[in-house]
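J.: got a sequence here, can you build the structure:
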Amino acid sequence: MKTVLFIAYNFPPCGGPSVQRSLKFIKYLPGLGWQPIVITTNARAYPIQDPGLEKDIPPGTPIYRPASWDVNAWRPAFTKLRLGKLHAAINTLFALPDGAIFWARAARPSVRQAIAVHQPQIVYTTSGPYSAHLLGLWIKKTFGLPWVADFRDPWSQNRLIHYPPGYRAINRRMERRVLKSADHIVTVSRPIAQSLSDSMDGANTPISVIPNGYDPDDVPLLAPAETSKFTITYTGKFTRLRRPDALVEAVTSLVDSGQIPADKIELILAGSNLDAFIPSRPPFTKLGYLPHGELSALWQRSTMLLLVQDPSSENNGAYSAKLFEYLAANRPILAITSPSNVAADLIRQTQGGIVVSHDPAEIKTVLLDYYHAWQAKNVRHSPDWEIIHRFSRPELTARLADIFNQLAGG
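T.: Alright, predicted model coming up:
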């Protein structure tokens, strides 16, 4: 079996969506002839932990967890002291490109040891954090191994990152070095691939799109829901750009006007930062962060699943990792996003739900239509399973293994 040195800062027991892509690749790569050798960090760097995810790590997988002085490990203490903004400032101003840079440097002895012991044929790095790619750049220069760099999100063009004056240009230069030095670039959507290609400054590094997906082991096909309430479920978090304001306004208006009785509708939200965005009153139910293994049961008792995205054109390349699990869960999706977003395109292609803009009036109309269909026990949902199955994690991992095989010479 061939071996790949797999650099993944976010790895179980880390929880949240950032861990899923790496974890599922590692789960299915051995069946395709590739043994991952994992370089990650220690658990104290993870503000959200989900130990249940460790069941997907193949037995015997070598895992190196180099200890380091890590800015991210300070986050819980700063948050407890209500100094979250100070932590963010330290992370931005003094840790380039991000708080994991000290980990990336401290990991070098572990990398040397792993290469000496396991003799990998390929190096794979995934971001964020982007420091993982700087570790990959060092490995490429030091050992000359073929290198695949995976971008789960944009880097210098990431709108969620507040760069002080001049810092975006610094990150752009680091990004360009990675793009020009890697042997193959992988990312999650065509718009992000195009953005990365435009940043290459004349280099011709191949770029492949391998989107996120769903694991059939995690999302069994659910039977149509029979619920005592019209139940809409959201899993994930909100941000300053991904806001549920229009949804809250629409639902509140429907309930206050009596168009939907308060005891006949429930919005269930499972995530880590809901209080800043969601009222603490019916029909809103906030569950906080749930382990990934509990989400399927939550979807089982849902009439619809909710997707909320940043509506700006700069976000058109973001699918949202949860979308693929939503599609596999066999529930209609209410997607509040830009109509030109790749997620909106996929929902239309798969007939997986309905896409609306961040317009309370439009959202009200759609919710009322679905509520009446639910009342009549006539919520129709016939997605295109042939398209959805293309996003299964085993199939997507096979595409990554093909890239590894090409770089390793067959």
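J.: all contacts plus neighbour counts: C-alpha atoms, from now on.
T.: OK.
J.: Three-state assignment for Thr126, please.
T.: Classification of Thr126 using DSSP: H, G, I helix; E, B strand; the rest coil returns strand.
J.: please name the nearest non-neighbouring residue to it.
T.: Nearest non-adjacent residue to Thr126, counting by C-alpha to C-alpha, 6 or more residues apart in numbering: Asp150, 4.5 Å away.
J.: and the contacts of the host helix or strand of that neighbour?
T.: Assessed by DSSP states H and E, Asp150 sits inside strand 147-151. Residues from elsewhere that reach strand 147-151 (C-alpha atoms under 8 Å, 6 or more residues apart in numbering): 122-128, 133, 136, 140, 178, 182-188.
J.: next: stretch 158-167.
T.: Under C-alpha under 8 Å, 6+ apart, the answer for stretch 158-167 is 92-93, 241, 314.
J.: if we can go back for a sec, from Ile207, how far out is the residue nearest to Thr126?
T.: Using C-alpha to C-alpha, to the nearest Å, Asp150 is found at 10 Å from Ile207.
J.: one more to line up against the first:
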Amino acid sequence: MKKVLLISNVDLKNGGGRSEKFATRKRMLQERDWDVVVGHVPEPHILLFPYAILKCLYIGMRRDVDVINSVSNPFHLQLIGYIVSQVLGLPWLVEFRDPMVENPDRDPDAFLTKIAAQVEKLAVQNSDQVVWGDGIQMADDHLETKYPDVSAEKFYKLPFLGFESEKFESAPTTSYDSLTITYAGSFYEGWIEPYELLEGFSIYVEQNNPNQDELTLQFYGDWTEQYQEKVEELGVSEFIQTYDFVPHDQIIPVLKGSDIVVYIGGDDPQNKLSVPSKIWDYMGAKTPILAIVDPSFRVAQLIEESDLGVVIHPDDTEAIAGAIEIMISKEFNYTSDKEIFDEFSRAHKMDVLAQTLDSISTNDNLY
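T.: Model prediction:
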């Protein structure tokens, strides 16, 4: 079995979203004859930079790895990948989890951005392959346009992250006595917040006058006093349930048992190209999605084109109420196309990633 040294700032032992994703990658690539050896780069980044290089070099030599795979951001992980690949004389797979330079969260004039630009250039010019996952905030031709002197064959977009089919199929389904609408995940002040959903929900309640035991809107994740005040102001507190975050394997039955799951994506144009991982959990649950997001965003188009749910602009609370009515009354027809779920499965991405590793490990450009 071949080995790939994964250089990342994620510790697989810590749990959480990114740890779970890399742990799944490790397990699924092993099923495809690739052993993922983790080179964890701890913080603080600057102080421990020399230590991280020596650590990854030691792991790479001791485990006799075949390929170096550095995953950023942060951008210094690519610099470590470059040094380790050069010293060990091994193929180097650069992977962007987010855009390194043209990132909505990065000040384009900041000193660190200028350093990131130099590291990106070094990575693009010296790596054997540059890949990124479909769904990050980067146009397909961005790197090819930015680096016209580099062969376009070096750049390759991996499939969407997707969902782990077996995990969802084997999980139980929570049984609810009432119609249940679920939001699972974080909120971000001024960007992703539940106010429009709550207002649309209150309009639906006012128009349909359901009994308390007939309808529930539940939230798993962070919940603030301001959100609760809005609930009470709207007079829908008897329909609202809130819970803390739960582990991933515990939220799956909740999503599967819900009648509607909610995605809130806002309308900030900086997020137009993003398709967040929450969508794959919702898709894996095979539960209709109420997407409160700018309809021009890529995630909205994915949901609509695949018949996964109903998309409503955040500004239109009346339409949110109407969408709830349509989905509860079963007027919306959820997709029955099995090929959609095959295309967006985690297994599909791991198949392609394994092929990529095979290709660069044998110096055979697959793309």
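J.: can you calculate the TM-score here?
T.: For this chain pair, the superposition-based TM-score is 0.84 by TM-score structural alignment, normalised by the length of structure 2; 349 aligned residues with a C-alpha RMSD of 2.8 Å.
J.: coming back round to it: farthest pair in the contacts of stretch 158-167 of structure 1?
T.: The largest separation in the contacts of stretch 158-167 of structure 1, counting by C-alpha to C-alpha, is between Leu93 and Glu314 at 24.2 Å.
J.: rewinding a little: who wins for most neighbours among the contacts of stretch 158-167 of structure 1?
T.: Per-residue neighbour counts (other C-alpha atoms under 10 Å) across the contacts of stretch 158-167 of structure 1 peak at Thr92, which has 18 neighbours.
J.: one step back: which of Asp150 and Ile207 of structure 1 has more neighbours?
T.: Using other C-alpha under 10 Å as the criterion, Asp150 of structure 1 and Ile207 rank with Asp150 on top: 25 against 20.
J.: before we move on, the earlier item: how about the residue nearest to Thr126 of structure 1, what's its partner in structure 2?
T.: Asp150 of structure 1 maps onto Glu95 in structure 2, with residues paired by TM-score structural alignment.
J.: who touches both of Asp150 and Ile207 of structure 1?
T.: Common neighbours of Asp150 of structure 1 and Ile207 (C-alpha under 8 Å, 6+ apart) are 185-187.
J.: can you list which of those residues are found in strands?
T.: 185-187 (DSSP state E).
J.: of those residues, closest to Leu407 of structure 1?
T.: Distance to Leu407 of structure 1, by C-alpha to C-alpha, is smallest for Ile185 among these, at 12.0 Å.
J.: structure 2: which residue goes with the closest one?
T.: Matched to structure 2 by TM-score structural alignment, Ile185 of structure 1 sits across from Val130.
J.: ok, how many other residues are close to that match?
T.: Residues contacting Val130 of structure 2 under the criterion other C-alpha under 10 Å number 22.
J.: got it, and Ala110 of structure 2?
T.: That count, for Ala110 of structure 2 with other C-alpha under 10 Å as the rule, works out to 10.
J.: Pro44 of structure 2 versus that one, what's the distance?
T.: For Ala110 of structure 2, the distance to Pro44 of structure 2 - C-alpha to C-alpha - is 20 Å.
J.: could I get the full set of strands for the stretch 201-350 of structure 2?
T.: 215-220, 240-243, 260-266, 289-293, 309-312 (DSSP state E, counting those that start in this stretch).
J.: okay if I get those as JSON lines plus mean neighbour count and distance to Glu199 of structure 2?
T.: As requested, the strands of the stretch 201-350 of structure 2 are exported to JSON lines (neighbours: other C-alpha atoms under 10 Å; distance: least, C-alpha to C-alpha, whole Å):
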{"stretch": "strand 215-220", "mean neighbour count": "20", "distance to Glu199 of structure 2": "12"}
{"stretch": "strand 240-243", "mean neighbour count": "14", "distance to Glu199 of structure 2": "13"}
{"stretch": "strand 260-266", "mean neighbour count": "25", "distance to Glu199 of structure 2": "13"}
{"stretch": "strand 289-293", "mean neighbour count": "26", "distance to Glu199 of structure 2": "12"}
{"stretch": "strand 309-312", "mean neighbour count": "24", "distance to Glu199 of structure 2": "13"}
